[in-house]
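Participant: Here is a sequence with its predicted model. Questions after.
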Amino acid sequence: MSKKDIFGDDIDSGKSFEDFEAMFAQSEAGGLKTRVSVGDKIRGEILSIGKEESFVSTGTPTDGMIFTRDLLDENKEVKYHVGDMIDVVVLSTKGGEIRLTMKGSKSAEADSLEDAYDMELPVSGTVTEVVNGGLRVNVQGKTAFCPISQIDSRFVTDASEYVGKKFDFLITQFDKRNIVVSRRKLLEMQKVENEGAFMQKVQVGAILEGRITRLEKFGAFVELESGVEGLIHLSELTWSRVHSPQEVVSPGQTVTVKLLKMEEIDGKLKLSLSMKQADGDGNPWNSVPAKFPVGTVVNGKVEKKEVYGLFVNIAPGITGLLPKAKWRDHVDGAQFENKKRGDDIAVQIDEIKFEDKKISLGVPGAGEDHTWRAHQPASGSGFGSLGDALKGLQIKPKK
C-alpha cells in the first residue's frame, strides 16, 4: 500500500518520512481519525506559521487552519514555534477545510453564528437600543435580542446604561428569523470557573484585597476577583459598634479583608470576610486591662439607651454597660436618666470580664456615702442650722 493509497493524495513535503510511518502505523491499528466535528477539542502540532494563517495537525488527513493572531501574546508577538503542541477547538469543517481556534479563547470567531450557537462559543455584540422586554444587540452585523433578565447577573431596572457598550454573549436561540443572546449565562459560567480556581489557590485566614460592590443592612459585599464575591457582616466591619455599613464603607471603595470561612452551599460559593480582623493584632480589647484598670474614671459617649441602662463607648471598639440600678438611687441620677445617644458622659470602670469582652460601668465616686444629701433641708425652710432647729425648744426643769 502506498502513501497515496492511504490519504488520497501525496504527503506534504514538509512532513518527514518518520511522521508518515507513525501515521501509517496508527492507521493500520485503526486509531487514525478520518474526520473531525465542530466543537471537537484537539491537541495538535503547529506545522507552519504564516503572516495571516497558520496550520496545525488534527490527527486526520486534513490539517487545520488557525488565524496567526490567535497565537500572539499580549505584546502582539507569536509566542509559539513550529513543532509546538497546542490545544485547539474545531470551529467549522465546511468546504473540506478545517477551521480552528485556541481552546478557551474568548475571542473565538466562529465561521458563522450557527457554529457559535452549536458550540456554545462567546460572540461579541454591541447593545444598540432598549426595546420592550429587553435590548437589541448587533452581533456580527445581525440583530439579536437580549431579554433584560439576561443582560447581567444582577437585577436590572434601567437597561439604558448598557446601550452603546460592547459585551460577550452566548447565543441561546438561533434560527433564520430570531437570534436570542444571553450575557448572564456567560457570566454565570465564568463565575463557576473563577470560583473553582479561587478555592484551589486561597486558604481560610488569607489576607486579601477587594472592592465594595454593594451595601445591605446586614453588611457589605466585596468582589475579590472577577466573579468571586464575599460578605463582610456588619459585626465584622469594625471593632466599634455600628448600625449600618454606610457608617464605615461605601460602594467602589478598596478594602483589605481576612477570609474567615469558605464553603459551598447548594453549588454556590459562600465567603465570610472580616475587615476588623485584617490588621493583625488590631483588637482594641487587648489593651483594656492596662488602659482601663478598675476604678478609672473615663469620659465616654452614649452609644445606645435601653430600659436597663446605657451602653457607653469609652474607646474605639470598646463599649461598656452602665446599669440603670447604679444611678437610679443616686443623688445625680436625673442627669443619667436624661442622657440620649451621642451625649458625652463620665463613667467609672467597675468590673472587666476580659474573656467575655464585657465591661461593667458605674457612676464616678459612687463608692462614697452621699445619702446625707437626701436629708439636707432646702434653702429658706427655716431649718438651715442647728441653732435654728433648737429655737423655741422648751426645756422643763426637773421637779
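Facilitator: Noted; the coordinates are in hand.
Participant: Every contact and neighbour count from this point should use C-alpha atoms.
Facilitator: Fine.
Participant: how much space between Leu269 and Thr213?
Facilitator: Distance, Leu269 to Thr213, by C-alpha to C-alpha, to the nearest Å: 17 Å.
Participant: And for Thr34?
Facilitator: 52 Å.
Participant: Show me which of the two is the more surrounded one.
Facilitator: Neighbour count, other C-alpha atoms under 10 Å: between Thr34 and Thr213, Thr213 has more, with 17 against 12.
Participant: pretty sure the more buried one is touching Val222, no?
Facilitator: Yes. Applying C-alpha atoms under 8 Å, one finds Thr213 in contact with Val222, separated by 5.6 Å.
Participant: residue closest to the middle of this protein?
Facilitator: By C-alpha atoms, centre = their mean, the chain has its centre lying nearest to Glu229, at 2.1 Å.
Participant: Find the residue closest to that one in space, skipping its chain neighbours.
Facilitator: Ranked by C-alpha to C-alpha, 6 or more residues apart in numbering and with sequence neighbours excluded, the top spatial neighbour of Glu229 is Glu223, at 4.3 Å.
Participant: is it true that the one you found lies in a helix?
Facilitator: No. Read with DSSP: H, G, I helix; E, B strand; the rest coil, Glu223 is strand and lies in no helix.
Participant: Relative to Gly125, how far out is it?
Facilitator: 25 Å.
Participant: quick one: which of these two has more around it?
Facilitator: Neighbour count, other C-alpha under 10 Å: between Glu223 and Gly125, Gly125 has more, with 24 against 19.
Participant: And here is the other one:
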Amino acid sequence: MSEEMNEIEVNNYEAGDRVTGTVTKVEEKQVIIDVKNSKTDGILPISELSSLHVEKASDVVNEGDELELEVLKVEEEALILSKRKVDALNAWDELERKFESQEVFESEVKDVVKGGLVVDLGVRGFVPASLVEDYFVEDFSDYKGRTLSFKIVELDKEKNRIILSHRAVVQDEKGQKKQELLDSIQQDQVLEGTVQRLTDFGAFVDIGGIDGLVHISQLSHEHVEKPSDVVKEGDKVQVKVLSVDRDNERISLSIKETLPGPWQQVSEKAQPGSVLEGTVKRLVSYGAFVEVLPGVEGLVHISQISHKHIGTPHEVLQEGQQVQVKVLDVNENDQRLSLSIKDLQEKEFEEITDYDLPEESKGFQLGEMIGDKLKNLGK
C-alpha cells in the first residue's frame, strides 16, 4: 500500500511545481533531466534555459549540473521543465531587495531599442533614453555591450516591469563629489576652473564638479561693461576663493585677485615728470582723482589744478573729462600718485605788483618808470 502511495506522489507533479533535477544529457535543442522523486525524465527545452537567446544548450549547462526547475507541463512520457522561470522568480526577489535599498549595481546593456536600452537582470530591465545620462545623447548605438551602473527606479512584478536609471547614479556621484569639494574648499585658495556660462552679473566657473560665481566686479581690475568682454564659455581661468557658503552651496570667486595688480610696476609706467592723459573719475573738495592707467588713479590737489585761485575743483573740471597731467610723485607701496594739471598750463598775465619789479626799480612809482621810458624815446 505504501509503495502504491509513493508511486502516486512521485508522479503527482503539476504545472507550477518546483523540482530539483540533475542534467544527464545535453542535446542541441534540449536538456534531459533526472528529476528527483519522479519515475519519468524531465525535458528542458533550449527556449526555457535562459531569458536570453541561447544558440546551443551546452553554452548554459553541462552534464552533472544540479538545477532548480519549474514544471511547465506534465506529459505521460516526461515532465516539461523551465529553468528560465525559476531564474526569473529568484531574480525578482533580488530585484525587490535592490529596489527597496536603492542599491547601485552593474549590468551589461544587451540591446538598444527605440526609446532606450535593454538590460538582462534575469528578467528584462528597461532604461528609458531620458534616464541613461544627465545630458542629451543623440545616438545610443555604441551603448550595446557596455557595462553600466544602475538603480531601479520603478518595479512592478505583476506587469513584469522594471525601469532602471544610470542617470540617477551619475547624479548621486556628482552630488557626493560636490559635497566633498564643498567640505574641502577654503577661502583664499587659488584654483583652476572652466567658464561654464555667462550672465549679466558675472560668470559661473566650474572648479571640479561645482560652479562658483565670479561677479562682474571680480572679473578684471578694469571696469567691465559685460562679462563677455573679458571671458567666454569654455575658457580655462585661475580663480581665487573669496567665500564659501556650505549651507546654500554658494561659492564666490575672483579672477581679478589672481591677476597682477594695476599698481604693480606703476613707477615704471608713470615716472615723475612724465606727462599722461587721464580721465577725471571723482571730484572732491580738496582735488580731483584722475585715472591715468587701468585701475590706477592719482590725485590732482586743488592747488595743482589751475594757476588761478579756485574755491572748488567743480569750477574748472567735471567727471568724465579727459585731461593731461604731469606726474609729480609716485609711491607704489602706498598706491599714491601725485599729479598736476597746472604745470602743463601757461601762466596767464597777472597784475604786476611790487614784488614783481626788478630790484633796482624798487622805491619808484610805475608811472615814473614809464614816463622816463617815453622821454628817452622822444630824444
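Facilitator: All right, it came through fine. Computed from a predicted model, the values in this text were never measured in an experiment.
Participant: hang on, the earlier thing: how would you label the residue nearest to the centre of structure 1: helix, strand or coil?
Facilitator: Applying three-state DSSP: Glu229 of structure 1 is strand.
Participant: Please list all residues in contact with it.
Facilitator: Residues in contact with Glu229 of structure 1 (C-alpha atoms under 8 Å, 6 or more residues apart in numbering) are Phe221, Val222, Glu223, Leu271.
Participant: which one of those residues sits closest to His370 of structure 1?
Facilitator: For these, the residue nearest His370 of structure 1 by C-alpha to C-alpha is Phe221; the value is 53.3 Å.
Participant: Kindly state which residue of structure 2 is aligned to that closest one.
Facilitator: Counting by TM-score structural alignment, Phe221 of structure 1 lines up with Gly202 in structure 2.
Participant: From what I see, that match and Ile216 are in contact.
Facilitator: Yes. With contact defined as C-alpha under 8 Å, Gly202 of structure 2 counts as touching Ile216 (4.3 Å).
Participant: Between these two, which contacts overlap?
Facilitator: Joint contacts of Gly202 of structure 2 and Ile216 (C-alpha under 8 Å, 6+ apart) are Lys226, Pro227.
Participant: helices or strands up against the longest strand along structure 1?
Facilitator: Assignment by DSSP state E gives strand 254-265 as the longest strand of structure 1. The helices and strands touching strand 254-265 of structure 1, judged by 3 or more C-alpha pairs under 8 Å, 6 or more residues apart in numbering; DSSP states H and E, are strand 207-216, strand 268-274.
Participant: which residues are in contact with it?
Facilitator: Contacts of strand 254-265 of structure 1 (C-alpha under 8 Å, 6+ apart): 203-212, 269-278.
Participant: Contact partners for the residue nearest to Glu229 of structure 1?
Facilitator: Gly210, Arg211, Ile212, Thr213, Glu229, Gly230.
Participant: the helices in structure 1, which residues?
Facilitator: 3-7, 17-28, 113-119, 184-201, 288-291, 333-337, 386-390 (DSSP state H).
Participant: Give me whichever of those helices is most buried.
Facilitator: helix 113-119 (a mean of 19; mean count of other C-alpha atoms under 10 Å).
Participant: What range does it cover in structure 2?
Facilitator: Residue span in structure 2 matched to helix 113-119 of structure 1, by TM-score structural alignment: none.
Participant: name the helices or strands packed onto that helix?
Facilitator: For helix 113-119 of structure 1, the packing partners by 3+ C-alpha pairs under 8 Å, 6+ apart are strand 166-174.
Participant: Can you tell me what Val294 of structure 1 aligns to in structure 2?
Facilitator: Match for Val294 of structure 1 (TM-score structural alignment): Pro272.
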